[in-house]
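In: how does the following fold in three dimensions:
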Amino acid sequence: MFTKLILRVCGDCRYPPFEFLNDDGVFKGFNVDILKAIGKEVGVEIYFRAMPWSEAIRAVQDGIFDAIQGMALSARRQDIFDFTEAYLVVSHSVFVLRDRYDILTLNDLKGLKVAVQKDDISYDLINTHLGSAKTFLHYIFTADQGEALNELIEGKVDAFIGNRLTGTYLAQKMGHIDKIRLVGQPISPQAYAIAVSRGRKQLVEIFNKGLRAIKENGVYDRICEKWFGLVAEDLNSHIIDSVDVGVIGLNRMGIITSINSYACKILNIKSHNLIGKYALETELVRYFDFGIVYETMATGKAFVDHEIEIKNGKQSLLSYNIFPLYGESNKVIGVVISLRDITLEKHLRENLARKDKMESLGMLLANIAHEIRNPIMAIKTFVEALPVQYGNPRFRAEMLKYVPMEIERLNKLVGELLQYARPRAPVRKWCNLNEIVNSVMVLFQGQVNSGIDFDVQIDTSLRIWADEQQLKQILINLILNATEAIKEKGKVKITAGKGQDGVWIEVEDDGCGISSEHLGHIFDPFYTTKEKGTGLGLFITYQLVKENHGDIRVFSQKGRGTRFKITFYQEVRYGENSDNR
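Out: Reported below is the predicted structural model:
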């Protein structure tokens, strides 16, 4: 007697419209209908179970269930599961509240709270896009995307990252669609397939056989039309065409396989002139660095946030990313170039920076009267007493001591104010970081004899794209701050290196440290705990770091020293001859 094969398949209980429990507790969705159709076609019985997503992943890994009915592919997941042929393309996006215009791209999430479904592909995608900068995100992991959306609506997080269709579907169903918006470009579209535990090749082939059959007999298209209003082939192209980001696909040979309408629009080109042609023989070479494109094909390394200026009637600034496209056995089979127009975004950023600077100037004006009044009053006191006290030797001695001291204090204060109020535009170029640090250390040679030990560890060939004079000023301010924190004997350590996003520099001391109550104010103008400090050194340092496209962070505990870390987001280069691509 023939026994029908029974396959145990699980899926997310709250991931509409792909799979979800409806109000009656019935497991429904696009994935459910696809698996039912496959089972019918190959003569197997499918037993379904809806559960939280993280439990579904463990259930297949532990062999309790045979398959997960739908999962987006990533390099990490392909090390854990075997996948069928892809049957859909899915994309993920950043969701924010409608009035959050300070968040325009993934990079703007640094330092903010971000809700992500536990074990969702979004986390892998963030790692790929942000590299080491991902450590600056504060993740809030949720059981499902509905919970993540609620965290956003209630103001508990700054953003939610999840499936574009699911997030929009849930927002509509929960009555929040008018409270949110999607920002930036969709995070690179992903292939979507059935996942089984590693090594079950026979099971993969059963699913693939059924999948091919339902695609050939039209059942697949009818299911797509039922859930998405489009047939399968149109659905994938519609997803790519409907996003406000340009997408260009190249195969391993460098032949253009696809280009969406947004890319054609912002580059002012026609798709039928490009499809099927070698990219190097087309006008795309005017816009993209194909050395990087072919490096991605060879190594699988992604390149993000490159910028180009184009003139198509008007001057526009574009940002583009290059991502590897993986096939079977996790091999690179091509690349995807995504691009978007950031001209308006740049203007918004400049306006925000201008607004921030005006607010800072307001703080300066509020404090400057008090800071200047003190030395002026001291000088005024001596001048007024001069006619009657000039014959007093002690008075003359104190006047000769304190008046020049107060004048120097005024001069230093005005000099630092002018440096902020009238800063020159940075002139950035490739500089040898080790040479810059060594030139700065000459200024601190006298500190060595006073009991301070300097430890400099920097690769002699490490180069940085920055304004050389401003970088020197940044280092002088931080090293001076470190030496002043050491009362008698101590150590100042200066290190640097490369990360995925660019170059980092650290200045660390084992001095008195900074208490938690002061730590949040050290970059404010005129904020100082030093007896003779102006409170402008770190404030100016912060401004110079920002002008050179960097971030500065401070780590400190009272009595345990302080560490400043600067990250300059840029391409990393080594060696003297690395300016030529």
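In: please make it C-alpha for all contacts and neighbour counts, starting now.
Out: Will do.
In: now do the contacts for residue 470.
Out: With contact taken as C-alpha atoms under 8 Å, 6 or more residues apart in numbering, residue 470 is in contact with 426, 544.
In: distance of it relative to residue 511?
Out: Remark: distance between residue 470 and residue 511 (C-alpha to C-alpha, to the nearest Å) = 26 Å.
In: same check, this time on residue 347
Out: Taking C-alpha to C-alpha, one finds residue 347 at 42 Å from residue 511.
In: the more surrounded of these two?
Out: residue 511 (24 against 11; other C-alpha atoms under 10 Å).
In: next, the second sequence, to be compared with the first:
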Amino acid sequence: MKKIINKSIAVVLILVILLACLPMVSEGARTNIKVAVNCNLPPFQFLDKDGNIIGLHIDIMNEIASKENLIIEYLAFNETSKALEALENGLVDVVLGITSKNDVIKGLRKTNDISSATLCMLVGNENVNKILYEEEQQKYSVAFELGTISFSQLSQLKNARNNLVMGNQKQLYEALVKKQVEAVIGVKESMLYMLENNPDYNSYTIVLNYFSTINYTALTRNNDLVLHNSLNRGISKLRASDTYEQLLDKWIINTEQEAAEEMRAKMLSYIAAFFIIALIVISIISYTNYQLKKVVAEKTKEISKRVQQLETESNLRERLIEFSPAGIMLLKKDGSVLMMNSIMRSLTGIDSIKNKKELNIYDLKIVGNIYKQVSCNNNTIERPVIIKYNNDSENLIFRCYCQSINDENDMVLMVEDITLEEKEKHEIFELRKNKALNRIIAGMAHEIKNPLMSINTFASLIRKQGKDKEFQEMFAQHVPKEVDRINRLINMLINYSRPVRSNKERVSVRELINDSIYFAQLSARKIKHINIKSNENIEAYIFVNRDQIKQAFINLILNSIQSIEEKIQNMGGSIVDDLVISVSSYRSDNKVYLEVYDEGCGIDESDIEKCLDPFFTTKATGLGMGLSLTKQFVEDNFGKIEIESRKNQYTIIRMIFEEDKD
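Out: Here you go, the predicted model:
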């Protein structure tokens, strides 16, 4: 038994010695090897301008060759598949720069990793937002090199579509530059190297700095174990030495390190600048500290003087409020009175509120009534409100304002007794009215003279020709017309001289227009070739005397009807298309516009300003009071009237009022 064991041990020792000697013999025999290189992976392996194969992987292989006693001949290939085919057919001994993620072809073997790189996503600047903000659901196309990433990794890009597979990194870069795709997932070191030689370097952005890591290795044949071991041994020795780091620094652009160094330099410059500025500031502070002490004393005197001035101004404001001609009251939202001036105390009959606890405005007779009518407790009243109040058979008129003064809705109520002012205004108005009437009566005498002359002529002839049928027909035709003319003139005079009523209200513009158009359509029913239209009118409100503005609007429409009627007569009735009267309303800059447009005779430019004067008319039978009355009605309601016209073409008359938004 012992003999058998001894023999077995001897056989094993002999085999071990033979195997150990075999690599040495083979290694000594193989000194020349051929290495296939796909030259489309700068800076790892590529062709320079002279056609020489260079790069990180080439330098690594040269270092390994020097350590392992190898002589290398590099053969350039454009496609990895061709290089692998050459390796399988024995034309080359090694294929350099194969990604470790690639499946190994049967009969071939991978060496240890010779280098590693980072995959990133590179895009044109115009597509950065589309890719960064995926929630916007914008689809984009992506290209990548076969074997660098898996499709499961690609699925992480939710909005990627039309994914293209390329054969090498140069193809990826060219596809992006030629805009065949919107993004590429490529080797970061390779993309940066190629961008360095592109004048449009700044037109591209790395939006995903790290997608995954990729390792590069070399392939040998399975039966070439000696070469395989030699390469692995050389790779291990090289990666453990400083030479490997030197080769990396030579070929790989370390953007993070460059950015860090740049940032470090900036920080150092900022720190230096900070210290310099700090020294300057400290010097300035030291210098100004003494000056400030002197200034503080002066400012203290100024502040004391200012405090006294503020106290004086405060006392002055209090006195101005106290002796204001208008009654002023400060009160809370619930009506609790905080302060009153002398006029307000006089209105309320209260001498002082200092000893009055929980005084409320609703308990005060006159002012409480005014407060309710003004509705101050709802919001700020920006325009004055006129309140009429009967106090023991005495008619009083007050002008009231209300203003919110803070977030707690405390209010200031101002009440001014304008009874005497209104009486004086009424007297002045009547005086001006009488002056205007004197002018109107003078013009009226001339207007009445013509119809009276006609009537007088017929009256003087009635005895001589009273039985003449032709005379009777002329009498029956002309005398009533002249009487009607005098009657219309007198009615217009009465309307013009009638006192203006002050009963204003909130009026709907749409209702006002609809009522006026209905009246106008009745007036024009028997007239051919007139088309009265109402455009889409706004829903707005104005604060006016309803009857006055309605009458003014009707006057404008009737003027338009008469103007078109006159135009039809002047044209001898030869009208093809209807002439239009258009009524519309619109708002602009918080104002409401009521507009009447007609295609009548129009007005001469020289007559536009005169046509609003009493008794001015261009019509043979007109009285010249319609537009004058309209102007008076509009101005009495704080409005404005505008006229735009072109002779024989059109006329536009606008009434403009402030919009009532309450």
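In: please state their TM-score.
Out: Overlay of the two chains. TM-score (TM-score structural alignment, normalised by the length of structure 1): 0.51; 360 aligned residues with a C-alpha RMSD of 4.4 Å.
In: show me what counts as buried in the longest strand belonging to structure 1.
Out: Using DSSP state E, we find that the single longest strand of structure 1 is strand 180-197. Across strand 180-197 of structure 1, burial judged by 16 or more other C-alpha atoms under 10 Å covers 180, 182-197.
In: where does stretch 165-178 of structure 2 end up in structure 1?
Out: Aligned using TM-score structural alignment, stretch 165-178 of structure 2 spans no residues in structure 1.
In: give me the mean deviation of stretch 404-414 of structure 1 from structure 2.
Out: Its aligned residues in structure 2 lie a mean 2.3 Å from stretch 404-414 of structure 1 after superposition (mean C-alpha distance after the TM-score superposition for structure 1).
In: find me the equivalent region of that stretch in structure 2.
Out: By TM-score structural alignment, stretch 404-414 of structure 1 lines up with residues 480-490 in structure 2.
In: pull out the buried positions in the matching stretch.
Out: Of the residues in stretch 480-490 of structure 2, those buried (16+ other C-alpha under 10 Å) are 482, 483, 485, 486, 489.
In: so what touches it?
Out: Against stretch 480-490 of structure 2 from outside (C-alpha under 8 Å, 6+ apart): 444, 448, 451, 452, 454, 455, 623.
In: in helices, which of these appear?
Out: 444, 448, 451, 452, 454, 455 (DSSP state H).
In: after the longest helix anywhere in structure 2 comes which helix or strand?
Out: When structure 2 is parsed with DSSP H, its longest helix is helix 255-322. As assigned by DSSP states H and E, the chain's next helix or strand after helix 255-322 of structure 2 is strand 327-331.
In: so that next one versus helix 255-322, what angle?
Out: 130 degrees (axes from the mean of the first three to the mean of the last three C-alpha atoms, to 10 degrees).
In: read off where the helix or strand that strand 327-331 of structure 2 is followed by ends up in structure 1.
Out: For strand 327-331 of structure 2, the following helix or strand on the C-terminal side (DSSP H and E) is strand 337-340. On structure 1, the counterpart of strand 337-340 of structure 2 by TM-score structural alignment is residues 256-259.
In: after superposition, how close is that stretch to structure 2?
Out: Relative to structure 2, stretch 256-259 of structure 1 is 3.0 Å off (mean C-alpha distance after the TM-score superposition for structure 1).
In: neighbouring contacts of that stretch?
Out: 246-251, 271, 274-279.
In: let's have the residues you listed in JSON lines, adding neighbour count and distance to residue 304 of structure 1.
Out: Converted to JSON lines, the contacts of stretch 256-259 of structure 1 look like this (neighbours: other C-alpha atoms under 10 Å; distance: C-alpha to C-alpha, whole Å):
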{"residue": "246", "neighbour count": "24", "distance to residue 304 of structure 1": "14"}
{"residue": "247", "neighbour count": "25", "distance to residue 304 of structure 1": "14"}
{"residue": "248", "neighbour count": "22", "distance to residue 304 of structure 1": "15"}
{"residue": "249", "neighbour count": "21", "distance to residue 304 of structure 1": "16"}
{"residue": "250", "neighbour count": "25", "distance to residue 304 of structure 1": "17"}
{"residue": "251", "neighbour count": "19", "distance to residue 304 of structure 1": "19"}
{"residue": "271", "neighbour count": "17", "distance to residue 304 of structure 1": "24"}
{"residue": "274", "neighbour count": "19", "distance to residue 304 of structure 1": "24"}
{"residue": "275", "neighbour count": "17", "distance to residue 304 of structure 1": "24"}
{"residue": "276", "neighbour count": "15", "distance to residue 304 of structure 1": "25"}
{"residue": "277", "neighbour count": "15", "distance to residue 304 of structure 1": "25"}
{"residue": "278", "neighbour count": "16", "distance to residue 304 of structure 1": "23"}
{"residue": "279", "neighbour count": "19", "distance to residue 304 of structure 1": "20"}
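In: what's the closest of those residues to residue 538 of structure 1?
Out: residue 246 (41.0 Å; C-alpha to C-alpha).
In: nearest residue to the closest one other than its sequence neighbours?
Out: Closest residue to residue 246 of structure 1 apart from its sequence neighbours, by C-alpha to C-alpha, 6 or more residues apart in numbering: residue 263 at 3.9 Å.
In: list the buried ones in stretch 438-446 of structure 1?
Out: 440, 441, 444.
In: ignore what I typed, I meant stretch 219-235 of structure 2.
Out: For stretch 219-235 of structure 2, by 16+ other C-alpha under 10 Å, it's 219, 220, 221, 226, 227, 228, 230, 231, 232, 233, 234, 235.
In: so the last one belongs to a strand, correct?
Out: No - with DSSP: H, G, I helix; E, B strand; the rest coil as the criterion, residue 235 of structure 2 is helix rather than part of a strand.
In: alignment lookup: it to structure 1.
Out: So, by TM-score structural alignment, residue 235 of structure 2 is left unmatched.
In: separation between residue 235 of structure 2 and residue 391 of structure 2?
Out: 114 Å.
In: fine by me, thanks again.
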